[in-house]
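Chemist: Provided below for reference: sequence and predicted model.
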Amino acid sequence: IYENLPIRPLINPSPQKVNLSSLNIFTISLHGLVSSIGIIENLLILGVVGFHVRRSVISIWILNLAASDLLATSSLPFFTLYMARGNTWTLGPTFCRIHSAIFFLNMFVSGFLLAVISLDRCLVVVRPVWAQNNRNPELVKKICGGIWALAVLCTIPFYIYRGTIHLPNGKILCYYDYARALLPSEPFDLKALCKHRKEGLAFMKLFLAFLIPLLIIIISYSAVNATLVRRGYQRSFRFVRLVVAVVVTFVLCWAPYHFFIIMEVMAPNGSPLQKHASKALPISATIGFLNSIINPILYVFSCPDLCKKIRHSLGAVMESVLAEDLMELARRRSTARSSISTSDFLMKHRNSNATVCLKTDEQDKAESTANSTQQ
């Protein structure tokens, strides 16, 4: 939608007064709260799983998922700053590309990891012998490395074609600039080229980060359900609830973003439909960020053993802090008591010396008086 706008640097632009409505203030505050919760939540998971849980297949999946979610939630405060400054980007073009690349990297890593985790659980139930012989932490580490490498490769085009766009009203957008790099040497239609690149990136995100992972998740859990029913095993309520929560959360968090992206791409330039999609995209991107906060709740806090470890670790940390505080308080009290004792001893010593001196003076006076009387 911004392809035909004039791209020009602003020379000493006059500062604009940002007027925020009550809805904007609420949205900005909600962003700050969500980012804080996400950062603390994923840091807690990384700390507990990374240092207090034995390395296993599940723990490696969770560590990588938490690392991706932490990366996304750590970039959310900068998006909050963008909104607080009246939807204008003031952190420069380089950081604009980095910030956008982090968002898309998390999108691809989350989709790939959720799909592979679902496939892993499917293999454990459907092919238990194969999983017992081949499923090990070393293989999972290699798979996670391949997932991150593939996600970085998919993110490169979004880094290349991202940049800052200066609008005539003084605002600066952190948005796509499809004409900024990799232009063909022979004569070409710039408008058609930008349109093809825009459509290609939009459908690449839709298929690789949403539709294909969602299809793998649904097929995997359907196979697990069918296998359990065929073998006569009773499905636990917690398993059914987890499966439904994973699918529903993934769809609700990412479907709005991809829906409005496709709407913006397919609608004619300048049409009301395209303008509506462009206004809805920031909100849908925020909903996509919520997936990074809900994922740990679904995959980590649904595990009772891990919850016990987290509570135990937090309890150990609090006990350590309280123990250090109590030791410091006891040390200060001991120091204060020793100081008081020393002061009392010195005062008593001085008083005794003064008493001895007074007694000596009285004795001298009495002796001198007696001598004069005898004389």
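Modeler: Looks like it came in fine.
Chemist: contacts, neighbours, all on C-alpha from now
Modeler: Will do.
Chemist: now the helices: where do they sit in the stretch 101-250 of the chain?
Modeler: 128-134, 137-160, 190-206, 212-231, 237-266 (DSSP state H, counting those that start in this stretch).
Chemist: tell me the gap between the first one and the middle of its chain.
Modeler: Right, the one you point to is helix 128-134. Distance of helix 128-134 from its chain centroid, counting by Cα atoms, centre = their mean, to the nearest Å, is 34 Å.
Chemist: buried set for that helix?
Modeler: Using 16 or more other Cα atoms under 10 Å as the test for burial, helix 128-134 gives Ala131.
Chemist: same check, this time on the longest one
Modeler: Buried residues in helix 237-266, defined by neighbour count with 16+ other Cα under 10 Å: 243, 246-247, 249-251, 253-258, 260-265.
Chemist: number of nearby residues for Leu173?
Modeler: Neighbour count of Leu173, defined by other Cα atoms under 10 Å: 19.
Chemist: give the contact list for it.
Modeler: Listed by Cα atoms under 8 Å, 6 or more residues apart in numbering, the contact set of Leu173 reads Asn87, Thr88, Trp89, Thr164, Ile165, His166, Leu167.
Chemist: below is an additional structure, to be compared with the one above:
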Amino acid sequence: MRQDLMEKGNMARPTEMNLSQVDPTDETPLRWGLASIILVSFLVGTAMNGHIFWLLCVKMKRTVNTIWFLHLTLSYLVSCSCLPFFVVQDVLNFRWVFGPFLCRAVNFCIAVGMLTPVFLLTIISLDRYLITCHPVWSRRNRTKPQARRVLAGVWTLSVVMSIPYLVSYVIQGDKKEVCEKNFAFFITEDKDKAEALHYKIDLAVFLVRLLLTFLFPFFIIVGCYHWMCQEIKKKKLARKAGKPFQVLLVSVACFFIFRLPFYLYYALLLFHKDQRKTVEVLRIIFSISLCLNICLTPILYLFVGEKFKQVFRTSTIVLLKKGFIMPIEDTNAGEESSHLNDGSSMQMMPVQWNNLASP
């Protein structure tokens, strides 16, 4: 009979973020160090994502492109909202003091916040591909109502895929209550049977998530960028693609770089949990990388494609316009123009359809 994924008292079962579930035998400085990183990520991530979310909602015209990034920013805010719970849990040495409801709700929300950006970045990449390589089709079908329907599907898929985390997290422990994942929580008498069932379900969930939220999106996005680069090179559209292309490319690259340690850590727990030192190193790396992904992504929107000093001399709204408006995409009668609420506006140049590829 397989033992549980984690040996009780030595290592906790992996949680959705596992940011604060530090080995109880860890040194206090390590726990406080991770708690400090999570806290800083919460403050920076909430401030930056909140600021950009507000600008996209209030200061920029609602277009297909801004709608994509509005929801991407919202997904990061969902993740940020859960971080304080992990800070407290880490400070209390893995003890959960918020009750069973928040145990499930927080891990469910963090799962939704982690899954949604994967699907959104895939959709945005496909959107950029269609604009670049199939402009006529995009011109006819790329509308805000259609974008909202796609987004409804994205959020629904994220919620559905997060349901296993909603039902599996329970409060366990006699002397110290901990919030941990247990897919076999309903089996209380046969411990070996419960551990075996938990392992099988956890493995199945991991494999499905690995395929649907990492490998498939990765290959789709790489394929989109390959054909986009070919088209841009062929039609000499590099200048027209500009900063929006760079922003999306860097966002996708950072996303996969920051998320890779999570899957490596989880795979090691499932298949080689005896390598404790490696597991601990990967746990620390992926905990930090997920925090960086949440708080650094909005900063990249401003700095990519800009000189460092110029960023501090330019208003945020202007930098966002440069990052989120793509001159080669269809404007749909001026749809992709952005404006300030005081009435000032900046109209985009008309797209030269004869310079773009036909569908």
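Modeler: Looks like it arrived, so ask away. Source: prediction; values computed, not measured.
Chemist: now, the contacts of Leu173 of structure 1 that are in strands?
Modeler: Thr164, Ile165, His166 (DSSP state E).
Chemist: could you find the counterpart of the second one in structure 2?
Modeler: This points to Ile165 of structure 1. Using TM-score structural alignment, the partner of Ile165 of structure 1 in structure 2 is Gln172.
Chemist: quick check, its match in contact with Asn182.
Modeler: No: using Cα atoms under 8 Å, Gln172 of structure 2 makes no contact with Asn182, being 9.3 Å away.
Chemist: more neighbours, these two?
Modeler: Asn182 (26 against 16).
Chemist: list the contacts of that one.
Modeler: Contacts for Asn182 of structure 2 (Cα under 8 Å, 6+ apart) come out as Ser168, Tyr169, Val170, His198.
Chemist: any idea how far Asp4 of structure 2 is from it?
Modeler: Separation of Asn182 of structure 2 from Asp4 of structure 2 (Cα to Cα, to the nearest Å): 10 Å.
Chemist: what does Met228 of structure 2 align to in structure 1?
Modeler: Per TM-score structural alignment, Met228 of structure 2 is aligned with Val224.
Chemist: Thr316 of structure 2 -> structure 1?
Modeler: By TM-score structural alignment, Thr316 of structure 2 lines up with Cys307.
Chemist: returning to what we had before: in structure 1, which of the contacts of Asn182 of structure 2 remain in contact?
Modeler: Retained in structure 1 by both residues aligned by TM-score structural alignment, their matches' Cα atoms under 8 Å are the following of these: Ser168, Tyr169, Val170.
Chemist: preserved in structure 2, out of the contacts of Leu173 of structure 1?
Modeler: Contacts conserved in structure 2 for those, counting by both residues aligned by TM-score structural alignment, their matches' Cα under 8 Å: Asn87, Thr88, Trp89, Thr164, Ile165, His166.
Chemist: considering those residues, which possesses the most neighbours?
Modeler: If you count neighbours using other Cα under 10 Å, the busiest of the kept ones among the contacts of Leu173 of structure 1 is Thr164, which has 25 neighbours.
Chemist: surely it and Tyr175 touch.
Modeler: Yes: Thr164 of structure 1 is within contact range of Tyr175, at 6.2 Å (criterion: Cα under 8 Å).
Chemist: show me how far stretch 207-224 of structure 1 is from its chain's centre.
Modeler: 25 Å.
Chemist: what residues sit buried inside that stretch?
Modeler: By 16+ other Cα under 10 Å, the buried positions in stretch 207-224 of structure 1 come out as 208-211, 213-214, 216-221, 223-224.
Chemist: and Ala84 of structure 1, what's its match in structure 2?
Modeler: Using TM-score structural alignment, the equivalent of Ala84 of structure 1 in structure 2 is Val91.
Chemist: is that match in contact with Gly33, as I believe?
Modeler: No: judged on Cα under 8 Å, Val91 of structure 2 makes no contact with Gly33 at a distance of 9.7 Å.
Chemist: okay, these two: which has more neighbours?
Modeler: Under the criterion of other Cα under 10 Å, the comparison of Val91 of structure 2 against Gly33 puts Val91 first, with 18 against 13.
Chemist: for burial, what's the neighbour tally of Lys236 of structure 2?
Modeler: Around Lys236 of structure 2 sit 14 other residues, with neighbours defined as other Cα under 10 Å.
Chemist: Ile187 of structure 2 now?
Modeler: 15.
Chemist: how many residues are close by the closest residue in space to it that isn't next to it in sequence?
Modeler: Excluding the flanking residues, the one nearest Ile187 of structure 2 by Cα to Cα, 6 or more residues apart in numbering is Ala194, at 5.7 Å. Look at Ala194 of structure 2: counted by other Cα under 10 Å, it has 19 neighbours.
Chemist: can you check Arg197 of structure 1 too?
Modeler: For Arg197 of structure 1, the neighbour count with other Cα under 10 Å is 14.
Chemist: likewise for Glu138 of structure 1?
Modeler: For Glu138 of structure 1, using other Cα under 10 Å, the count is 13.
Chemist: thinking again about what came up before, can you say which of the helices of the stretch 101-250 of structure 1 is nearest to Phe104 of structure 1?
Modeler: Checking the helices of the stretch 101-250 of structure 1 against Phe104 of structure 1 by Cα to Cα gives helix 137-160 as the closest, at 6.1 Å.
Chemist: hmm, back to that, how close does the residue nearest to Ile187 of structure 2 get to Phe216 of structure 2?
Modeler: In terms of Cα to Cα, Ala194 of structure 2 sits 32 Å off from Phe216 of structure 2.
Chemist: who touches stretch 264-284 of structure 1?
Modeler: Residues from elsewhere that reach stretch 264-284 of structure 1 (Cα under 8 Å, 6+ apart): Ile1, Lys198, Glu199, Ala202, Cys253, Trp254, Pro256, Tyr257, Phe260, Ile261, Met263.
Chemist: ok, so of those residues, who is nearest Leu43 of structure 1?
Modeler: Ranked by distance to Leu43 of structure 1 (Cα to Cα), those are led by Cys253 at 21.5 Å.
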